[in-house]
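Trainee: Got a predicted model here, sequence first, then my questions.
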Amino acid sequence: MVWLPLLLVAFVVAGVGCARVCRASMAAARPHETDGGADRELTVCEAAYLAGGPLRVTDLTLVSMHRARRLLLAHTGWATVVDADAAGDELERAVVGAIGPGGQSPIPAVRPVVAAAESVRLLAEGLVDRGLAVSDEDRREVAAGVRAVRAGFLLTLVLGTVAALLVPGDERAPVVAAFALPLLASGLCLLIGRVEVYPYTRWASPAGQRLLSGLSPADPLADPLTALATRGPAVLEPELRAALKG
């Protein structure tokens, strides 16, 4: 019975991982709405955050300023301020500030600075309060729970293999059957997580995803900024795609 301690460890690790991911997903699914704003129509910046997070909001702002000729995005990966005084909202001012007083900066250096700006944080908080976005804390907890289940699955597989090698061949069947239980529990938890838990590792909550699903235009040329917000830089013309990639 030298394998029983290994089995106990496998059960504990699998149980802790499954419990953690279930608790985290339930916390993420709990409504956070405070102002009845889930029914309000999304702005294009809000849609960008729900679809791709802070960096998508940054890309949207850069492209919007480029199209309005307040900013020049070169295919070489540099951003040049054309008219700093014309910067409109807080997001555009954050872009101008990130580029700096020289009026020119590499886009890869600008994107993370804008993504971490106060204006983007306030946008995210507003979406979380309306129940449309998953908070950073909830997303981290869910991702950590999924990692714990995956680690438990692999550890159980290793422990089961070791336990099977510790006993004579004619006694391995009950050992394999015993370790199959925590292995099956972890595997089912991972499988269910692909459907029920995975959405909470993304930016939009289920309510936010429902709003996004009917927002993206079928033709990117019909509303290029909305298409960029919901589908990413892949819908842009090659020159702008090259610029954002830096």
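Mentor: Received it, and whenever you're ready, just let me know what you need. Numbering: from 1, shown residues only.

Trainee: CA only for contacts and neighbour counts going forward, please
Mentor: Noted.

Trainee: The residue of the chain most remote from its centre and Arg130: what is the separation?
Mentor: Computed with Cα atoms, centre = their mean, the maximum C-alpha offset from the centroid of the chain is found at Asp170, amounting to 48.4 Å. According to Cα to Cα, to the nearest Å, Asp170 stands 60 Å off from Arg130.

Trainee: cool, and Ala177?
Mentor: When Cα to Cα is applied, the distance between Ala177 and Arg130 equals 48 Å.

Trainee: One more: Ala164?
Mentor: As judged by Cα to Cα, Ala164 and Arg130 stand 52 Å apart.

Trainee: all strands of this structure, in order?
Mentor: Listed in chain order, the strands of the chain (DSSP state E) span residues 71-73, 78-81, 104-106.

Trainee: how about these in a markdown table, adding mean neighbour count?
Mentor: Conversion of those to a markdown table gives the following (neighbours: other Cα atoms under 10 Å):
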| stretch | mean neighbour count |
| --- | --- |
| strand 71-73 | 24 |
| strand 78-81 | 22 |
| strand 104-106 | 18 |
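
Trainee: right, so of the ones you listed, which gets closest to Val16?
Mentor: strand 104-106 (45.5 Å; Cα to Cα).

Trainee: where along this protein do the helices fall?
Mentor: All helices of the chain, identified by DSSP state H, fall at 4-29, 44-67, 90-99, 107-115, 118-129, 136-166, 172-192, 206-213, 224-231, 238-245.

Trainee: Quick one: closest of the ones you listed to Ala38.
Mentor: Among the helices of the chain, helix 206-213 comes nearest to Ala38, with 7.6 Å by Cα to Cα.

Trainee: and the comparison structure, right after this:
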Amino acid sequence: MFWLPLLIVAWVATGLSCTRLCLTAYRAARPGATPGQGHELTLYEAAFLSGGPTRVTDLTLVSMARARRLLLAHTGWATVVDPVGGDDMERSVLGAIGPGGQSPIAPVRRAAAGTDAMRALADRLVTAGLALPEGTWSGVAGAVRQVRAAAAAVIALGAVALLMPAQESRGEAHVALWFTLALALNAGCLAVARFEIHPYPRWASPAGQLLLSALPARGGSDLTAVAVRGTRALSDPELRAAFAHQDTAHRSH
């Protein structure tokens, strides 16, 4: 029965990881508050639900560049033309650029993500049931990783157990069966999570995803496309180059 402690470890790891995944998946997938009839997302709200604070900052930069109140160079730098923001988000971005009036886009993204205006937007969406509370996405992703690790551990422990001399008449088939059941439970939990909540939501709740899905049907401008799909949706090649350059520079660091 030397394999029995290995089996206990395998089942404990399986039970803990699957329980965590089920709980976090339930929290992420359960419906939030239902928006009222006729509710339409603002562009900032759509950007946050689609891509979080970074998407909101990108949308603000593009909007200000289109209004010629900001210059976005193909080198990935932002230069202020008009230092007066039209709303709280624009004022936050201008503050993130700094008093010098010029900054690479990447630091602007990081600074704007922690501003009061961004936190207020996030809190408003969470309260409305349209956005997931902070940490939900990392909880789901972490739970999935834990189940995958448990499955790998079951395979390794099962292999070790099968290499041990058989301790009873039922032999290797009996040992393999118990480890296979644990592995099947891990695989089943991963399959259910993938079916129910994949792609694993990071920002939008089910109610928020429903509103986002209606945005393309309303037509919309280039800014709507940026809010929903990001800067890759820009039709202006110079603006695309500005964000592509800063993305490349950010990855190199």
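Mentor: Everything's here; your move. Owing to the predicted nature of the structure, the values given are computational and were not obtained by experimental measurement.

Trainee: Next up, the contacts around the closest residue to Leu159 of the first structure other than its chain neighbours.
Mentor: In this structure, Leu159 of the first structure finds its nearest non-sequential neighbour in Leu6, 6.1 Å apart by Cα to Cα, 6 or more residues apart in numbering. By Cα atoms under 8 Å, 6 or more residues apart in numbering, the contact set of Leu6 of the first structure is Leu159, Gly160, Ala163.

Trainee: any idea what Ser138 of the second structure aligns with in the first structure?
Mentor: Residue mapping for Ser138 of the second structure onto the first structure gives Arg140, with TM-score structural alignment as the criterion.

Trainee: So which residue is smack in the middle of the first structure?
Mentor: Short answer for the first structure (Cα atoms, centre = their mean): Arg202, at 3.3 Å.

Trainee: Touching, it and Val134? I think so.
Mentor: Yes. In this structure, Arg202 of the first structure is within contact of Val134 by Cα atoms under 8 Å, at 7.4 Å.

Trainee: Between the contacts of Leu6 of the first structure, identify the one with the most neighbours.
Mentor: Neighbour counts for the contacts of Leu6 of the first structure peak at Gly160, which has 24 neighbours (criterion: other Cα atoms under 10 Å).

Trainee: Tell me the residue in the second structure aligned with that residue.
Mentor: Residue correspondence, TM-score structural alignment: Gly160 of the first structure in this structure matches Gly158 in the second structure.

Trainee: To what extent is the closest residue to its match other than its chain neighbours buried, counted in neighbours?
Mentor: The shortest distance from Gly158 of the second structure to any residue that is not its chain neighbour, by Cα to Cα, 6+ apart, is 5.8 Å, and that residue is Phe179. A count of nearby residues for Phe179 of the second structure, using other Cα under 10 Å, gives 24.

Trainee: Pro201 of the second structure against Tyr26, yeah?
Mentor: No. With contact defined as Cα under 8 Å, Pro201 of the second structure does not reach Tyr26; the gap is 12.0 Å.

Trainee: more crowded one of those two?
Mentor: Neighbours were tallied for Pro201 of the second structure and for Tyr26 using other Cα under 10 Å; the higher tally belongs to Pro201 (22 against 15).

Trainee: which ones are touching the more buried one?
Mentor: Neighbour list for Pro201 of the second structure: Ala28, Trp137 [criterion: Cα under 8 Å, 6+ apart].

Trainee: And Leu71 of the first structure, by the same measure?
Mentor: Residues near Leu71 of the first structure by Cα under 8 Å, 6+ apart: Leu62, Met65, Ala79, Thr80, Val81, Val82, Asp83.

Trainee: Kindly recompute the last result at 6 Å.
Mentor: Met65, Thr80, Val81, Val82 (Cα atoms under 6 Å, 6 or more residues apart in numbering).

Trainee: quick one: it and Glu125 of the first structure, what's the gap?
Mentor: Counting by Cα to Cα, the gap between Leu71 of the first structure and Glu125 of the first structure amounts to 28 Å.

Trainee: for Arg202 of the first structure, same thing?
Mentor: With distances defined as Cα to Cα, the gap from Arg202 of the first structure to Glu125 of the first structure amounts to 15 Å.

Trainee: cool, and Gly193 of the first structure?
Mentor: Per Cα to Cα, Gly193 of the first structure is found 26 Å from Glu125 of the first structure.

Trainee: quick one, which of the two is more surrounded?
Mentor: Shown here are Gly193 of the first structure and Glu125; by other Cα under 10 Å, Gly193 has more neighbours (21 against 17).
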